[in-house]
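mind folding the following:
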Amino acid sequence: MSASDLPTKEANVLKGHEGAVLAARFNADGNYCLSCGKDRTIRLWNPHRGIHIKTYKSHGREVRDVHVTPDNSKLISCGGDRQVFYWDVSTGRVIRKFRGHESEVNAVKFNEYSSVAVSAGYDQSLRSWDCRSHSTEPIQIIDTFADSVMSVCLTKTEIIAGSVDGTVRTFDIRVGREISDNLGQPVNCISLSNDGNCILASCLDSTLRLLDRTMGELLQEYKGHTCRSFKLDCCLTNTDAHITGGSEDGYIYFWDLVDATVVSRFRAHASVVTSVSYHPKDSCMVTASVDSTIRVWKT
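Next up is the predicted model:
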């Protein structure tokens, strides 16, 4: 994929949130996206047609993250009210409220079977929740971090998390082993490459770092954007050829994966770009911002 094939043209603007949008995420097939924000709501959209479908309201504070199951039937969300909500997508009903975090919850993800959700908290812990049982207690607590846990990714056998304590930690669920890679800078977002071999970490020194997942070796660093005080998403494009991320000045950046050059940058929003989500198959991306909009980008 050449840089000219990257999604840099605005296709739609999704409006409806009041205040900052903190996350926007495509669903598994890329036909829909979800957003959440300061206005305590989660919104479901058809980004390709620019249509708002549904609003989910139940959180008492801002909603910081949201994730949907591959079959689009259930949602999980978290935020400033210290709770993790498990929703029925079609009815908009909260099936369960998971409580246990002692402070704000920054991120949440389903495992691949949608049977367990894992949340990352300001209380320096990860908590796992059984979505199939009626219990609202965590089935696992990992509290080896020295500061707020900002981001979490799941593989079939591992929980991977990034923390303000400067580490990316990998927990092998089968054997109970923990591996810690210290990046020396506060980590505010992590994501996995599509081939599963690499971890991309956004750090608060305005640098994205690419790590080899098995060895923890630092493969590359990406710079040019500003990330010092906000949680900003980063991810790889669906071909793993480019890295993309937002900047506090409203710009989106694309870097070449291998040589780390900036191949494209453009003003996407009027304010901080909090979230980027790349389409699973097409050259398409959604971005969210403190400016209260979500924007859809295509080639």
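
switch to C-alpha atoms for all contacts and neighbour counts from now on
OK.

spell out the secondary structure type for Ser4.
Secondary structure assignment for Ser4 (DSSP: H, G, I helix; E, B strand; the rest coil): helix.

Asp291 versus that one, what's the distance?
Ser4 sits 27 Å away from Asp291, taking Cα to Cα, to the nearest Å as the criterion.

give me the more crowded residue out of the two.
Asp291 (18 against 10; other Cα atoms under 10 Å).

test my guess that that one contacts His269.
Yes - judged on Cα atoms under 8 Å, Asp291 makes contact with His269 at a distance of 6.9 Å.

are we agreed that Leu219 is in a strand?
Yes - per three-state DSSP, Leu219 lies within a strand segment.

that one against Ala201, yeah?
No - Leu219 is beyond contact range of Ala201, at 11.5 Å (criterion: Cα under 8 Å).

joint contacts of the two?
The contact sets of Leu219 and Ala201 overlap at Arg209, Leu210, Leu211 (Cα atoms under 8 Å, 6 or more residues apart in numbering).

export those to TSV and tack on distance to Cys78 and secondary structure?
Shown next, in TSV, are these (distance: Cα to Cα, whole Å; DSSP: H, G, I helix; E, B strand; the rest coil):
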residue	distance to Cys78	secondary structure
Arg209	26	strand
Leu210	27	strand
Leu211	27	strand
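
I have a second one here; can you model it like the first so I can compare?
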Amino acid sequence: MSLPRIQHKLTYHRGSVNSAVFDASGEYIFTGGQDKIVRLIKSSTGEQIQAFSGHGWGIQGLAVSQDSSSLASCGGTDRAVYVWDVGQAQLVRKLSGHTQHVDCVAISGNGSIIASGSFDKTVRVWDTRSSAAQAQLQVLDESKDGISSLVLTQTEIIAGSIDGCVRTYDMRTGRVLVESFGGQPVVCARVVGSGKCMLVSSMGGSIQLIDRSDGTAMAAFSGHKCTEYRIQCDASDAAVASGSEDGFVYLWDILRDSETGAASRRLEGHSGIVNTVVFHPSANVDQAKRHSMLSAASDGNVIIWE
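Coordinates of the predicted model:
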């Protein structure tokens, strides 16, 4: 596995950048952090296209619809989810109902359904097409601790929790389909491998690649530092990447490193806690993009790697 290089280092934010995501095309990046601003950036040039202002507190989570027309953001102490019209750069809705910090958010492909996770131990599901004041569809309250991570598939809601569980819900009924116990607090859960696998990162520095069909662990990766912060990770078909509290981005080759779990690469570029790493959406299908990813850190910087 060759070493990714820094294509752009973005310095638009003041303070920690807590969340960063590609849109579905990979042409644009949305970033959010302690400066309370969501920024839209063109990934090929690093140019800022738009800034979205309105949050009263630092931004913790971002999610963008498949067509990039709708953006959901959550701002921790705001205890709310903000819904934006990307084209107009306008706040179109504020979803309130959580009683504590909101740390993560997910959005359906067409932007009609939003799920949010909070310190209040609930996942709340919202219908953005509803004209009702709150538009709340469901409250999922099985967790014994705060919700740290959310994923929406076409039929499921997948919630990682500080209580050490990853719960998969039927989106229509809200019924728990699968409840996986890992023991350590879960800080990140992502569906990878064309939906066949799940990547689960836990406090203490363990990342597991899990077969969703039977729940077995296919591989485990370690070496990064995750003891106090909600460090986000991701995987392509070939590699696993994670942020780390020591300021590095860690990379594992899935085939080569699955036996030992030791990292193949440790990338320098940040001077603070690396909060999140995300692969380019074309990493699995375009050889030119196989090493493309972004990272965001407490140093206020976002790095686009190629």
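
now the TM-score, please.
Once superposed, chain against chain, the TM-score is 0.94 (TM-score structural alignment, normalised by the length of the first structure); 292 aligned residues with a Cα RMSD of 1.3 Å.

when Leu219 and Ala201 of the first structure are compared, which one has more neighbours?
Using other Cα under 10 Å as the criterion, Leu219 of the first structure and Ala201 rank with Ala201 on top: 29 against 14.

could you find the closest non-adjacent residue to that one?
Leaving aside its sequence neighbours, Ala201 of the first structure sits nearest to Ile190 (Cα to Cα, 6 or more residues apart in numbering; 4.4 Å).

hmm, Ser202 and that neighbour touching each other?
Yes - the pair Ile190 of the first structure and Ser202 qualifies as a contact (Cα under 8 Å) at a distance of 6.3 Å.

intersection of neighbour lists for those two?
Asp233, Cys234.

contacts only, for the residue nearest to Ala201 of the first structure.
Here Ile190 of the first structure is in contact with Ser151, Val152, Cys153, Ala161, Gly162, Ile199, Leu200, Ala201, Ser202, Asp233, Cys234, Cys235 (criterion: Cα under 8 Å, 6+ apart).

for the last one, give its distance to Ile139 of the first structure.
Spatial separation of Cys235 of the first structure from Ile139 of the first structure under the definition Cα to Cα is 29 Å.

quick one, which of those two is more surrounded?
Neighbours were counted for Cys235 of the first structure and for Ile139 using other Cα under 10 Å; Cys235 has more, 27 against 12.

which elements pack onto the helix or strand hosting that one?
Cys235 of the first structure is part of strand 234-236, with elements assigned from DSSP states H and E. In terms of contacts (3 or more Cα pairs under 8 Å, 6 or more residues apart in numbering; DSSP states H and E), strand 234-236 of the first structure is packed against strand 187-192, strand 198-203, strand 242-246, strand 273-278.

now that strand on the second structure. Mean distance?
Superposing on the second structure and averaging over aligned pairs (mean Cα distance after the TM-score superposition for the first structure), strand 234-236 of the first structure comes out at 0.5 Å.

next one: that strand to chain centre, how far?
9 Å (Cα atoms, centre = their mean, to the nearest Å).

swap in stretch 168-176 of the first structure?
The mean C-alpha position of stretch 168-176 of the first structure is separated from the chain mean by 20 Å, Cα atoms, centre = their mean.

end-to-end on that stretch?
16 Å.

any buried residues in it, and which?
Val168, Arg169, Thr170, Phe171, Asp172 (16 or more other Cα atoms under 10 Å).

now for the aligned partner of Lys36 of the second structure in the first structure: which residues touch it?
Mapped onto the first structure by TM-score structural alignment, Lys36 of the second structure lines up with Arg40. Counting by Cα under 8 Å, 6+ apart, Arg40 of the first structure touches Lys57, Ser58, His59, Gly60, Arg61, Glu62, Val63.

which ones among the residues you listed are found in strands?
When these are checked against strands (DSSP state E), the matches are Lys57, Val63.

can you tell me which of the contacts of Arg40 of the first structure has the most neighbours?
Most surrounded of the contacts of Arg40 of the first structure: other Cα under 10 Å gives Val63, at 31 neighbours.

so what does that one match up with in the second structure?
Using TM-score structural alignment, Val63 of the first structure pairs with Ile59 in the second structure.
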